[in-house]
Each structure stands twice: as structure tokens, then as C-alpha cells.
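Q: Provide a 3D model corresponding to the input given below.
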Amino acid sequence: MLQRLSDIDHRTWMQEATPTVTPERLLIVTDAWHPQVNGVVRSIENTNRELARMGVDVTMLTPEGFRSIPCPTYPEIRLSIASYRRVAARIAKAKPSYVHIATEGPLGLTARRWCKKNGMPFSTTYHTRFPEYVSARLPIPKSWLYAFVRWFHNAGFGCMVATPSLANELKAKGIRNLLPWTRGIDHELFRPQALEAEPFGLKRPIFMTVGRVALEKNLPAFLDLDLPGSKVVIGDGPALAELKKLYPDVLFTGPKFGEELATAYAQADVFVFPSKTDTFGNTILEALASGVPVAAYPVTGPADILGGYEKAGAVHHDLTEACLTALTCSREEARALALTYTWEAATKQFIGNVRVANYRGRMIRRA
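A: Take a look at the predicted model:
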């Protein structure tokens, strides 16, 4: 279960952690940033927009301004090369009231070191299944990688996770101070639109997936299915060229953004989410908001979002079964489910977690 403050602790936090200056100064440290296009970047961008509306002064510490090298086996991701002195100077200049570390990369590690050295409480987010992603590419035991994850996140005073099922998994791995942080969706951009007879020049039904075309997304599990109609993959990534050759009957559109992406989503009959390693699945919300039922495996993310909403999509260990069931689901119910997710609510949850983590750290220092 996600850890929660007792009623007494909550009242104390409201008294002592409520900001005494305006605006609050929040430093967010992330190794994932532009030009990367992924759920981490989008989540931080949307959260920052809402934080600004709430009067929180946000400073970003990202790879921008630092020299970087390609990540081994994943060159699209750049790893920052920055000395402790340079990073420390950037943090000190920001004079943060709070520090939030979003990733376990080089900048995240250096910021963690600075916080520990200077007695600054910090919060973290478990955005990515880091052990699974690394062990899929390098011969490193997952047990070693989870030991690193525990070391990294347990040094903070609040590790944010997107779903209850993920919280349970991480708790079993020994990760402490877990706090809930869900996600939101732009309901105005991603919306139902008039359906074309043959979108993309293809026969219906259209089974679509959107996201990074990469190993960890488990795309062959979708592309190998024997389904009626047509398959569409939207996105870019290191596996794109290879998958195009292996699946000539599938339409790979490359990346789409903004209104073009929203229009494409709305033409799908079923959105297929084959990943078994995502911690949430922002694209699931984008599809649902577009009125598109979702088909997925019953794993962390889709199972949490679709659980109890069988008319909006289907989860099944047999992905073919999930896809065919989703064809019978309701576009109206899919949209209705998406409307329950907002970035305003998610951001209030986020900044509340940041304050709680800061309060916990300060109380421990006083003890």
C-alpha cells in the first residue's frame, strides 16, 4: 500500500510545512529532457505548467548546458558529463525550498550527493523500470540493479509512484516512503473526432499503438497478432528501421505531435498497449481521451487504469483476446474514464508529496 501520514502527522504538516514565503522555490532535477520525447518529459512539462499556475517557482536542472555522451545501446538518450562543482553551483544558485529528483541518471546522482552533503531533504519519482531496462541490454543481474534503486530512492523522504500495483511491487523490493502521484491528460487536445471511412488509406478496424519504437515496448507482441483490418505504429526510436523491414504490412508513420497526433489517435478503433514494463502509460490516457478503447496485458499501468472500467477497454494475458474484446467496447466510456484524470489534480498531489518529503526530512534532522 502507499504510505500515508496519520491524521496527527497530517495536521502537523499542514501547520509546519505550509509555505511561509511566496512563491515556493522548487528545483526539479532530471536527466530526461528535450529533445527526448517520452512520458517522463511530458509529465514534467505538464506538471510545471500547473505548478506555475499555483504560484510555485520552478527551476529545472537538466542536461541542457552540460556536455553529454550517447547512452550505451540507446544513443538517442544523452548522458550528462558534469562535475559535482558545476552541478552544486547550479543548485546553490537556485536557492531551492525543495528538491525533487526525477531520474536515477548522472544529474540525479549528483543532486542526491549534494542533498546528502548539505542536509537537504529531497523527493524522487520512480518513472521507469530501470532494472528491467538495463538488464535487457546489458548482462547485469536485476538483483544488483534493484539494490542500486533502493540505495538511490531510500535516501530521499518520498518516492512517488503512479499506481498502487507499482507501489506494492516496490514495497516488496524494499523501497520505502512511497507516495501516490497519478497523471493527467489534455482533454481539449486529445478528443473524439469524426471517423473517416479509411483513415491512412487503410481498411478498418484500425489497431494502433503510439510511443517509442524500442526494445522495451514489446512491439512484436502486437505486430505478430493475427487481427482483422490494419495495424498502425506512431513514433520513433532505435528499433524503427528493423521493425519496418520485418513487418512490411504495418504502417509506421514516424513521430507525430500536437494536433496531428490527436487527429491520428481519434481514427483508431483500438489502441494496443503491448508493453509489460511501463510504470503507467501516458499514451493510454491519450487514447482514452480520444474516445479509443484500449487493449493491453494485465500489468502495472493498464490494469490500474482500466480496472473496473471494462466498457472502456480490455486487459488479458492473451493480447489477441484483449484486442478483439476492446473492439466491442464503448468509445463514450473510454472518453468518460479519461475525463477523471486531470493535470491540475495530479499536480496538487505532486506538490503535496514534495512538501511531505521536506517535512519528514526536517523532522528527522530535529530528532
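
Q: When you work out contacts or count neighbours from here on, use the C-alpha atoms and nothing else.
A: Will do.

Q: can you give me the strands for the stretch 101-250 of the chain?
A: 122-125, 159-161, 178-180, 206-210, 230-234 (DSSP state E, counting those that start in this stretch).

Q: just checking, what packs against the third one?
A: Contact analysis of strand 178-180 by 3 or more Cα pairs under 8 Å, 6 or more residues apart in numbering; DSSP states H and E lists strand 159-161, helix 164-172, helix 343-366 as its packing neighbours.

Q: Looking at the strands of the stretch 101-250 of the chain, which is nearest to residue 286?
A: strand 206-210 (9.5 Å; Cα to Cα).

Q: Output the strands of the stretch 101-250 of the chain as TSV; include the columns distance to residue 109.
A: Output for these, formatted as TSV (distance: least, Cα to Cα, whole Å):
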stretch	distance to residue 109
strand 122-125	11
strand 159-161	15
strand 178-180	19
strand 206-210	31
strand 230-234	33
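
Q: For these, give me CSV that also has mean neighbour count.
A: Shown next, in CSV, are these (neighbours: other Cα atoms under 10 Å):
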stretch, mean neighbour count
strand 122-125, 27
strand 159-161, 26
strand 178-180, 26
strand 206-210, 25
strand 230-234, 22
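
Q: one more, for comparison:
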Amino acid sequence: MTKLLIATDAWGPQINGVVRSLENIAAHASGFGVDVRFLTPTDFWTLPLPGYREIRLALANPRRVAGFIADFNPDFIHIATEGPIGLATRRACLAGKRTFTTSYHTRFPEYVAARLPVPIRMSYAALRRFHSAAAGTMVSSPSLENVLAGHGFRNLMRWSRGVDGTLFRPRPENALADLPRPIFLFVGRLAIEKNIEAFLKLDLPGSKVIVGDGPLQTRLAANYPKAHFLGSRSGEALAEIYSSADVFVFPSRTDTFGIVLLEALASGVPVAAFPVTGPLDVIGDSGAGVLSHDLREAALRALDISREHCRRYAAKFTWKESARQFFDNINVAQNRGLAIPLADLAEPA
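A: Have a look, this model is predicted:
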């Protein structure tokens, strides 16, 4: 059985697409003959991320990471994130001349630019340097691949996402029966990069429901008292809310994929979103949603979409297929070797 170490700064109790993707990789690993171990913030002392205390930053260093690697002695290493654990693992891999892959989950340049006066090109240059040493960088969609290729990234590999169609499904129960219809739903982190106010400002009939928490929760709830903020939900409770909605509104312009889009569709709920990376790849011309620069128009038009059609379309996306793509990429990368020239191995990471 192949031994694979996955290093990630994103891990529970966080609820996000990175964590969910890695959890499903682990769930399907044995079926592909892979023994997966994770190097996560739970293996280190951590500090809360300033301004976003829900996220813990690991106090990782290459020496300790090298010890984890030596103890497990993996056949291959995948670095899922560009945070402290990812950086320390990259250094350890380069020092040990170990081949590794990376994945690009988050459009940090756009996120940073939304908070600080940092030019996007500078952030992309730093990220390009991080990923350039990898034998392959996995991306979730054609649109994201084009964006990164335009910024000089190379050795890009496709790794799509899936959905649990057993958990997320149309249900007879209505968890939102006490709210006026139609119900427009958002699920995700309440943070600036999600562009939630673009949804909350819309003049729409019925009710707006927000599921999730984050640094903007208090301010948004105070500024939009007519919206219904339900906090964080998971499992059956979340699935029941999805299936009780009429339209899922996805206002983000910076997500790399959007697993929540698939969860909504699998629940029989059409999507309204901007025509940007993520929605363009998941929804495209499927007819399972409406993409428009006028988000209000998209939300209202989505009301006419068949719930059965949404469900059938979502069935094309499975976590097993996602895992197959991931492990196929690992096999290809093992044959490539380190992408960075050996002469540059001593270069600071």
C-alpha cells in the first residue's frame, strides 16, 4: 500500500471546502491502495489568526516537520495549503530532495487585496514561487487553471470536487416552514471575500437565510435585521436547510470552485451566481442555475428551474471520482520528480 502524507493548515474544527475535500480523500484512500496520514495544526502549538480567530495558525518548523516525515516515511507528500505547515513541509521536502505535489484552493491575492493595499501581482508572484518547486499543482477547474497559467504557474493538474448525494438530497421535511417564500439561501463563511453583502442588499421577495459564521457575523446581522442568520450548521441539520430553500445565492467572485454549489444542486436547489471562476465551471450552461452580473435577475430567474434537473446534474459529481483524479495526479507526479532545479534546492523557501 502506498504511504501518502498530506500537509495542511486547514483542518477541523474549521468547516470549509479544503477540509471537506481532504476528508473525502481520506475516506476513499484505501479503495485506491493508499494509506493517508495528515500533518495538521493539531500536531503543533497554534495561535488564532488576527481578525479571524476561528482559524488557528500552527507554529510549525521544518525540523519538527522533518521528524514527522521520518517517522511515517511516506512514499509521497502532498502539500495542500501555503500556510506555516505548508511552508515548513516544502522546506523539509527540498532539503530532503523529496518530490511533492501542491494544491491551489484559495485565491489569496484577491483576498489580501480586499483587506490590504497589496498589489495582486506581488501576491501571485509569491504563490508562484511556492508552487514552482512542486511536481504538480492541483487546481479544481478549467477557469482557475487558465487564471494561474496566465500568472506563470506550470505543471497544473486538474482535481475536481464532489458531493455526498446521500446526505444532500431533496427531503419532504421543511426546516424553514415558518419563513415567507420564496427562500433565498447562502451557506458559507461570513467573511469579506465571500461578498455576502451583494446578496443581502438585493431587493428580493420572501426571505433571505444565512448559514455560517465568521468575523462579519455581528456586523451583518446588525446591518441586515430582516435576514435570518442561523449560525453554523452541519450534517443532517444543514442538509435539511438546503432542501428547504428555493434558490441558493452564491455572491462570491473569488472562490476557486464552491462545494456549496454542488450541495445545493444535490438538494434540488437551483443556483444564482455571478459568471466567474467557480460558478462558470460548476454551473456553466447546464441549466441548473442562472449566471448573471445582475445577481437579483439571476436569483429571480432561478426560481423557474426544475429541482429534479438540479438533482440529476449534481449526480455527475462524486467524491469517489474526485479521489480518483487526486490519486492519478499523485501517480503522475511521482514519475516527474522535483520540479525545481537541484541547483536551487538551497534557495530559501
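
Q: so which of the strands of the stretch 101-250 of the first structure comes closest to residue 193 of the first structure?
A: Set against residue 193 of the first structure and scored by Cα to Cα, the strands of the stretch 101-250 of the first structure come closest in strand 206-210, at 14.8 Å.

Q: what about the closest one, distance to the chain center?
A: From the chain centre to the centre of strand 206-210 of the first structure is a distance of 20 Å (Cα atoms, centre = their mean, to the nearest Å).

Q: now that strand against strand 230-234, angle please.
A: 20 degrees (axes from the mean of the first three to the mean of the last three Cα atoms, to 10 degrees).

Q: Look up the counterpart of strand 206-210 of the first structure in the second structure, residue range please.
A: Residues 183-187 of the second structure are matched to strand 206-210 of the first structure when aligned by TM-score structural alignment.

Q: mean per-residue distance, the matching stretch to the first structure?
A: For stretch 183-187 of the second structure, the mean distance to aligned residues of the first structure following superposition is 0.4 Å (mean Cα distance after the TM-score superposition for the first structure).

Q: which ones are touching the residue mapped onto residue 250 of the second structure from the first structure?
A: Structural correspondence for residue 250 of the second structure with respect to the first structure (TM-score structural alignment): residue 273. Applying Cα atoms under 8 Å, 6 or more residues apart in numbering to residue 273 of the first structure gives the contacts 209, 284, 294, 295, 296, 297, 302.

Q: hmm, try it at 6 Å
A: By Cα atoms under 6 Å, 6 or more residues apart in numbering, residue 273 of the first structure lies in contact with residue 296.

Q: Next one: it from residue 212 of the first structure, what distance?
A: 12 Å (Cα to Cα, to the nearest Å).

Q: Likewise for residue 247 of the first structure?
A: Distance of residue 247 of the first structure to residue 212 of the first structure, computed by Cα to Cα: 17 Å.

Q: Neighbour count for these two, which is higher?
A: Between residue 247 of the first structure and residue 212, residue 212 has the larger neighbour count (other Cα atoms under 10 Å), namely 22 against 13.

Q: Quick check: the more buried one touching residue 234?
A: No: the criterion here is Cα atoms under 6 Å, and residue 212 of the first structure misses it with residue 234 at 8.3 Å.

Q: Translate residue 175 of the first structure into the numbering of the second structure.
A: Aligned partner of residue 175 of the first structure by TM-score structural alignment: residue 153.

Q: out of the helices and strands packed on strand 178-180 of the first structure, deepest packed?
A: strand 159-161 (a mean of 26; mean count of other Cα atoms under 10 Å).

Q: Tell me which residues are up against it.
A: So strand 159-161 of the first structure is contacted by 123, 124, 125, 126, 177, 178, 179, 180, 181 (Cα under 6 Å, 6+ apart).

Q: swap the cut-off to 10 Å and go again
A: For strand 159-161 of the first structure, the external contacting residues (Cα atoms under 10 Å, 6 or more residues apart in numbering) are 2, 100-102, 122-128, 153, 167, 170, 175-182, 279-280, 349-350, 353-354, 357.

Q: Find me the equivalent region of that strand in the second structure.
A: Counting by TM-score structural alignment, strand 159-161 of the first structure lines up with residues 137-139 of the second structure.

Q: average offset between that stretch and the first structure?
A: Relative to the first structure, stretch 137-139 of the second structure is 0.6 Å off (mean Cα distance after the TM-score superposition for the first structure).

Q: How far does that stretch sit from its chain's centre?
A: Per Cα atoms, centre = their mean, the centroid offset for stretch 137-139 of the second structure relative to its chain is 12 Å.

Q: for the stretch 101-250 of the second structure, what spans make up the helices?
A: Counting by DSSP state H, counting those that start in this stretch, the stretch 101-250 of the second structure has helices at residues 108-115, 120-132, 142-150, 197-200, 217-223, 235-244.
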